[in-house]
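Enquirer: Pasting the sequence and the predicted coordinates here, then a few questions.
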Amino acid sequence: MTGAAGTVSHAAVFTLTVSGPGGGTGALVNGDFETGSLGPWTCESGGAVVSTPVHGGAHALAAAATASQTGECVQTLTLSPNTTYTLSGWVQGSYGYLGVRGDASASTWGSASGYAEQSVAFTTGSTGKVTVYLHGWYGQGTVYGDDVSVTS
């Protein structure tokens, strides 16, 4: 890049690194919650990024299950069609569900007083559009998630 003003000019070289597309398409964004905010995740009432308990780093996701809601938190992705992926993450709490729906359907669940790794494979269909979710179960309390990823 070269900038010039009058008779003065200066050249500099820079490198731009793009680490996956944003806006809810392609790779899962903010799966470690280290931004300190929910985006691009959305949650039912009470869902939040918290500083304790965490699996890694300084933040995790809290999905607030109550008697009337599962506390579901979601992020929609457009992945490659007809491709097998693995959704994995660390989940803590009673009846913590991690899964995908849409152009693929798969889920796993567990009940752990500390963080436990959950993982499930899925294959996208013709559109590749899936919604990744984390939620608890009605009346079972808050479920925490951290270090969530989708890999091929």
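Expert: Here it is on my side, so go on. These numbers were taken from a predicted model, which means no experiment stands behind them. Residues are numbered from 1 along each chain as shown.

Enquirer: contacts and neighbour counts: CA atoms only from here.
Expert: Will do.

Enquirer: For V91, which non-adjacent residue is closest in space?
Expert: Using CA to CA, 6 or more residues apart in numbering and skipping residues adjacent in sequence, the residue nearest V91 is G145, 4.5 Å away.

Enquirer: okay, pairing it with this:
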Amino acid sequence: MSHNYVRGASLSSSVFQEEIRQMLAEFGASRLRIASEYRRAAVFFSLGGRTFRMLLSPLGQADSQAERAHDWIQPSSRPHESKSAQEAARQAWRQLSLLIRAKLDAVASGIVTFDEEFLAYMVLPGGGTVFQATAPAIAAAYDGAEDSGAQG
């Protein structure tokens, strides 16, 4: 008999959230907070005098009204709740935990600095992240490069 078992599949979202808290705390992060609201979640923390925000995005777009009615990041414990919503939340938190672990391992081994690895998630004084502030300029630069390359 074969089993379709994926490591971590039986763990709840809260287990992965706690794992994220522990990893970041062991690395020296403070003011750690995990917040969620309908269909969105974020991990906030401070380290080295800077604040970081990592948003957790849906793994897929919910098309049915039943799925839109659920907070897939923090599914409720109601018995009628969709198992697919629970699984999507579990998978999303597991992936974020793996991402953070890989980033912290790279920093700990000296491959990169913390700021290099987490730069995109650094919150700027205006409240946006470095990624949000730079993405439009990067896209415009590449658009300009493509335009000049096509003319040459």
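Expert: Structure's in. What do you need? This is a predicted model, so every value here is computed, not measured.

Enquirer: Could I get the TM-score for this pair?
Expert: Remark: TM-score between the superposed chains equals 0.27 [TM-score structural alignment, normalised by the length of the first structure]; 73 aligned residues with a CA RMSD of 5.3 Å.

Enquirer: picking up where we left off before, give me the packing partners of the helix or strand where the residue nearest to V91 of the first structure lies, helices and strands only.
Expert: Using DSSP states H and E, G145 of the first structure sits within strand 142-151. Judged by 3 or more CA pairs under 8 Å, 6 or more residues apart in numbering; DSSP states H and E, the packing partners of strand 142-151 of the first structure are strand 60-64, strand 84-102.

Enquirer: All the strands of the first structure, in order from the start?
Expert: 2-5, 8-11, 42-43, 48-50, 60-64, 73-78, 84-102, 106-123, 129-135, 142-151 (DSSP state E).

Enquirer: so which of those strands is the most packed in?
Expert: Of all the strands of the first structure, strand 60-64 has the most neighbours on average by mean count of other CA atoms under 10 Å, namely a mean of 29.

Enquirer: Make sure V50 of the first structure is actually in contact with T142.
Expert: No: using CA atoms under 8 Å, V50 of the first structure is not in contact with T142; the gap is 11.5 Å.

Enquirer: overlap in contacts of the two?
Expert: Overlap of the contact sets of V50 of the first structure and T142 (by CA atoms under 8 Å, 6 or more residues apart in numbering) consists of A62.

Enquirer: Shouldn't F16 of the second structure be within a helix?
Expert: Yes: the assignment for F16 of the second structure (DSSP: H, G, I helix; E, B strand; the rest coil) places it in a helix.

Enquirer: Is it in contact with S97, as I believe?
Expert: Yes: using CA under 8 Å, F16 of the second structure is in contact with S97, at 6.2 Å.

Enquirer: Might you report the residue contacts of A62 of the first structure?
Expert: Counted by CA under 8 Å, 6+ apart, A62 of the first structure has contacts 47-50, 142-145.

Enquirer: want to throw these into a markdown table with distance to S107 of the first structure?
Expert: Compiled in a markdown table, the contacts of A62 of the first structure are given as follows (distance: CA to CA, whole Å):
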| residue | distance to S107 of the first structure |
| --- | --- |
| G47 | 20 |
| A48 | 22 |
| V49 | 22 |
| V50 | 24 |
| T142 | 18 |
| V143 | 15 |
| Y144 | 16 |
| G145 | 14 |
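
Enquirer: Specify which member of those residues is nearest to Q118 of the first structure.
Expert: Nearest to Q118 of the first structure, judged by CA to CA, of the contacts of A62 of the first structure is G145 at 10.0 Å.

Enquirer: measure the closest one to S9 of the first structure for me?
Expert: Note on G145 of the first structure: its distance to S9 of the first structure, by CA to CA, to the nearest Å, is 51 Å.

Enquirer: V143 of the first structure too?
Expert: For V143 of the first structure relative to S9 of the first structure (CA to CA), the value is 57 Å.

Enquirer: do A64 of the first structure as well
Expert: Distance of A64 of the first structure to S9 of the first structure, computed by CA to CA: 57 Å.

Enquirer: what does V130 of the first structure give?
Expert: When V130 of the first structure is compared with S9 of the first structure (using CA to CA), they lie 49 Å apart.

Enquirer: What's the end-to-end length of stretch 117-131 of the first structure?
Expert: 20 Å.

Enquirer: residues near E26 of the second structure, how many?
Expert: Neighbours of E26 of the second structure under the rule other CA atoms under 10 Å: 10.
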